[in-house]
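1. Kindly return the folded structure for what I paste below:
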Amino acid sequence: MPLQRVHFAEEVPEVFRASLQAIRRELDVPAEFPAEVVAAAIKAAKNPRLPELDRTDLDFVTIDPPDSMDLDQALHIERNGTGFTVHYAIADVAAFVQPGDPIDVEARRRGETLYAPDKRTPLHPPELSEGAASLLPDQVSPALLWTIAVDSSGEGTDVVCQRALVKSRAKLNYAGVQKDLDAGIAPESLQLLREVGKLREQRELERGGVNLPIPDQEVVTSNHGWGLEFRAPLPVEGWNAQISLLTGMAAAQLMMNGKIGILRTLPESHDDLRRKLENTAKALGLTWPANTSYAEFIHGLDPKVPAHAAMLAACTVLFRGAGYTAFAGVVPEQPEHAAMKAEYAHVTAPLRRLVDRWTLEICVALSAGAEVPGWVRQSMDEIPKTMDEADRRAHAYERSIVSMVEAGLVADEIGALFDGVITDVDEREKTRGIVALSTLAIEGRVTAPTPLPLGQSVRVKLVEADIAQRSVAFELVS
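-> Okay, the predicted model is just below:
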């Protein structure tokens, strides 16, 4: 499920620090890396297993947030007749990590990188994730190089995945790339990123897929206290994400054709979920026409509009229930990711997500017509369980942080009245449910002396806003 990221415009206030520490203790978020893991990472950084193929001739660049150093992906696109050739280099973690070594054991314990406003908890030691294994500029790096042929409609037609040495020419950020594209001075490869990205977005809309442009939330202070602002993703972030999705779909096809792999799967959503989201849209003053699909509604939202940004954040529940399906010999009966309306696999973030090391090894073997390594076959059934647990912790971490911030936003308004809409009602106790406020991007528990009116506009009184407990509660007034 896509994650909501919360940032603070300034240093994290003291009032939140103790709560963040408590969240980490409750969820058993890993602390510093053990000494033996750091020592192994330092040794591995000096002795990677390097491939023979050299593609340092390609002018790769990375595009990430300015402060990112764990650079998983580097991009180069060129025109090929009426279509395109997408070169996508992915950090080769397996060049540094051996199955069963201290780095591998610790990574299996962590599962994925975790993010909080005051710190980042990485999957791999920084000596690798922000150093030798990262696709840093002017550094010759081992990578899994995806070469994907894309036709004039944006459809992928052929794919090769192979190990290669690559060299990024520049560490770019989204704002800078968007500025250069808007000014017409971006290099050809980035102009083609926009062209291919738009084609892929159109393909996504046609198949009914959903790719949420989740806005970051930033806490700001003013004379009136706390405030929550949404930072809308730039268009280039969506185009860049489309290249990652293109690669993940190509990986899934390789796996299905080879009858071995680990897919990211999601069952179809149920009617109750649509009703809840329709009620949230109503609370935010948005119209969701009866015959409009999830995809059509979401594609019509503008992340720059606060109410739309809040709706996009609420729509992350569409991805709830996603998991990993490992298979060998027989393709799963339900291989599709329902929100994307396509088969899909995670392969583009091995520095930050454990499963990608397995899926990349499968894909590079299948692409070469070689046997999938024994260590992958022997352990691939364990990875879905490991990743499901890691995902649960990451989502709990995210929800706890968002709830903490929401409590802080209204902590000084106990007794205040708010307008909202009842978005959910407890099936057993109809007097308990969830209310979404109309003026703030906040949901909270609500109680009433009589059954709550699902989907109806209501007025509620704030009766609890506890930062330490990360809880916000209301009582129905009318």
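2. Please make it C-alpha for all contacts and neighbour counts, starting now.
-> OK.
3. Next up, the contacts around residue 77.
-> When contacts are counted by CA atoms under 8 Å, 6 or more residues apart in numbering, residue 77 is found next to 84, 85, 86, 87, 189, 190, 192, 193.
4. so the first one sits in a helix?
-> No. The assignment for residue 84 is strand, going by DSSP: H, G, I helix; E, B strand; the rest coil, so no helix is present there.
5. one more to line up against the first:
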Amino acid sequence: MPGRPVRLPAPTGDPASRAVAEGLDALRAEVELPVVYPDAALAEAEVAAERGPQGAHAPGDRTDRTDVAFVTVDPEGSTDLDQAVHVERRGTGWRVRYAIADVAAFVAPGGALDAETHRRGMTCYSPDGRVPLHPAVLSEGAASLLADQVRPAVLWTMDLDAHGEPQDVHVERALVRSRAQLSYAQVQQRLDDGTADDLLRGLADVGALRQERERERGGASLDVPEQEVVQEDGAFRLRFRATLPVEGWNAQVSLLTGMVAARLMLDAGVGVVRTLPPADPRDVARLRRTAAALDIDWPADLPYADLLARLDSHRGPHAAFLREATTLFRGAGYRAFGVPDAPVPTGDDAEHAAIRAPYAHVTAPLRRLVDRYGTEVCLAAVAGRQVPDWVGEALPDLPATMTRTGRRVAAFDRGALDLVEAVVLAPHAGEHFTGVVVDADAPKDGRVRGALQLREPAVVAPVTASGDLPLGQRLEVRLDEVSVPHRRVTFVAV
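-> The predicted structure is shown next:
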């Protein structure tokens, strides 16, 4: 799920804090993040929020499921709550109910709010806050699945067998009410100390089953740890917040729903799926060098997915490796089909290489535009009707919209991390470090440029040399340049 690339401590007014704040403001302007919501879009959102839980723009009856004891499980302090879950035993298998915020109930197709969400594409999380896809009156209010509030939702009911494989699926519009807003830490504590109820124990059991099925498919999920900045003795330091087992189990419910959604769309012959080509061998080789730099044993015959199962994000080098492993996801995109000049994909063309199955985004509509459209296709498929006109008209352009807005958010994420790393390293200009060369370009103008993985702090930074940059070998370097305003850090070989 979307999240902050790095988390900062509360601002203190010291020079380093001011430099980060000013740098983030400059970065938002540089990548043209649409920070301010237009008045017309805000007005539409406020009117929609006042209409109440039945919604105004999603015709049809809603089933009352407020009797189901849903809970939300999210990072501490979250307010934009897309999903609520309920898990119970059903014979030898399981029934998983997954309620997803029904954003279509609040966004009128073709209106000012709709246009603004297409301009934004997705929520952008920053070290100092977020730039939301939808106004807060919806994303943190009327549309969010907040505890003890009746909310419109799209309810996925998935019956699983004893192995965690889906046997029957139903999708409907409903009214739901979450009983509790739980954090990952709270759920993990209850599971660990034996005070968890049947729902939470079921979530853990189903999540673990789905992880087993994932490994059997050859799929791989990345539990990417959040990077935190802490202040110690007046200086900034980087560290990783370890992920908890429940985060992986909870993510498996979302992955399951996305896989089921993709299958519904492909069978219906219309929709939009998330795609990812197989990893480039050069990226895999680079990641192997990163593993060596961090003293992580990766035997030549061990598949990447099996390596991930051995890693522990509580350990700093493992956490750093997991963050760098996201480079294998280059080339991810979206594919619309069932529209002019877009046939239904089959085989590898329909598959997400990391998941090793077809997959679609439908579980985070408050934070990602494409989910609203994928959800409508699935509702239509289950009901045996045509997709709404507003969905069919938007599908052809959705992949380009998500690619454009995704690149903007990715540029901000990378820039924010570069900025924080520059602030952390600024006091160490001129000092010597040891790292491992993980990438190198061909010589140019008598210099070789590449990338260096440091173990402490666990960052990847540019390095230059007048001679060779031996891939995979340890190298002593000097921190030659640090520019916080330019978010630039450069090492030179010594």
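6. what's the TM-score for these two chains?
-> These two chains, once laid on top of each other, score a TM-score of 0.97 by TM-score structural alignment, normalised by the length of structure 1; 477 aligned residues with a CA RMSD of 1.4 Å.
7. rewinding a little: with distance to residue 337 of structure 1 and neighbour count as new columns, can the contacts of residue 77 of structure 1 be given to me in JSON lines?
-> Putting these into JSON lines (distance: CA to CA, whole Å; neighbours: other CA atoms under 10 Å) gives the following:
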{"residue": "84", "distance to residue 337 of structure 1": "26", "neighbour count": "22"}
{"residue": "85", "distance to residue 337 of structure 1": "26", "neighbour count": "22"}
{"residue": "86", "distance to residue 337 of structure 1": "23", "neighbour count": "26"}
{"residue": "87", "distance to residue 337 of structure 1": "25", "neighbour count": "22"}
{"residue": "189", "distance to residue 337 of structure 1": "30", "neighbour count": "18"}
{"residue": "190", "distance to residue 337 of structure 1": "29", "neighbour count": "22"}
{"residue": "192", "distance to residue 337 of structure 1": "27", "neighbour count": "20"}
{"residue": "193", "distance to residue 337 of structure 1": "25", "neighbour count": "23"}
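8. Find the nearest non-adjacent residue to residue 236 of structure 2, please.
-> Nearest-residue entry for residue 236 of structure 2: residue 424, 5.1 Å, with adjacent residues in sequence omitted and distances by CA to CA, 6 or more residues apart in numbering.
9. ok so, going back, okay if I get the contacts of residue 77 of structure 1 as a markdown table plus distance to residue 306 of structure 1?
-> Shown next, in a markdown table, are the contacts of residue 77 of structure 1 (distance: CA to CA, whole Å):
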| residue | distance to residue 306 of structure 1 |
| --- | --- |
| 84 | 36 |
| 85 | 37 |
| 86 | 34 |
| 87 | 36 |
| 189 | 33 |
| 190 | 29 |
| 192 | 30 |
| 193 | 28 |
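10. Go through the residues you listed and say which is closest to residue 476 of structure 1.
-> residue 193 (50.2 Å; CA to CA).
11. Surely the closest one touches residue 238?
-> No. Assessed by CA atoms under 8 Å, residue 193 of structure 1 is found out of contact with residue 238, at 10.3 Å.
12. Counterpart of the residue nearest to residue 236 of structure 2 over in structure 1?
-> Residue correspondence to structure 1 (TM-score structural alignment): residue 424 of structure 2 is matched to residue 409.
13. Go ahead and confirm that match touches residue 227.
-> Yes. With contacts counted by CA under 8 Å, residue 409 of structure 1 reaches residue 227, the gap being 6.5 Å.
14. For those two, indicate the residue with more neighbours.
-> Comparing residue 409 of structure 1 with residue 227 by other CA atoms under 10 Å, the one with more neighbours is residue 409, at 19 against 16.
15. Contacts only, for the more buried one.
-> If you count contacts by CA under 8 Å, 6+ apart, residue 409 of structure 1 has them with 225, 226, 227, 228.
16. What count of nearby residues applies to the first one?
-> Burial of residue 225 of structure 1, expressed as a neighbour count using other CA under 10 Å, amounts to 11.
17. what do you get for the last one?
-> Look at residue 228 of structure 1: counted by other CA under 10 Å, it has 20 neighbours.
18. Can you tell me the closest non-neighbouring residue to the equivalent of it over in structure 2?
-> Using TM-score structural alignment, the partner of residue 228 of structure 1 in structure 2 is residue 238. With CA to CA, 6+ apart as the measure, residue 229 is the residue that lies nearest to residue 238 of structure 2, at 4.7 Å, once sequence neighbours are left out.
19. Next, count neighbours for the alignment partner in structure 1 of the one you found.
-> When the two structures are superposed using TM-score structural alignment, residue 229 of structure 2 falls opposite residue 219 in structure 1. Other residues near residue 219 of structure 1 number 20, with proximity taken as other CA under 10 Å.
20. now, which of the contacts of residue 409 of structure 1 sits nearest residue 271 of structure 1?
-> Looking at the contacts of residue 409 of structure 1 and their distance to residue 271 of structure 1, the nearest is residue 228, at 30.8 Å (CA to CA).
21. Now the helix or strand hosting the closest one on structure 2. Mean distance?
-> When secondary structure is defined by DSSP states H and E, residue 228 of structure 1 falls within strand 225-231. With the two structures superposed, strand 225-231 of structure 1 lies on average 1.1 Å from its match in structure 2, counting by mean CA distance after the TM-score superposition for structure 1.
22. Check which helices and strands that strand sits against.
-> In terms of contact count using 3 or more CA pairs under 8 Å, 6 or more residues apart in numbering; DSSP states H and E, strand 225-231 of structure 1 is assigned the packing partners strand 216-222, helix 306-314, helix 383-409.
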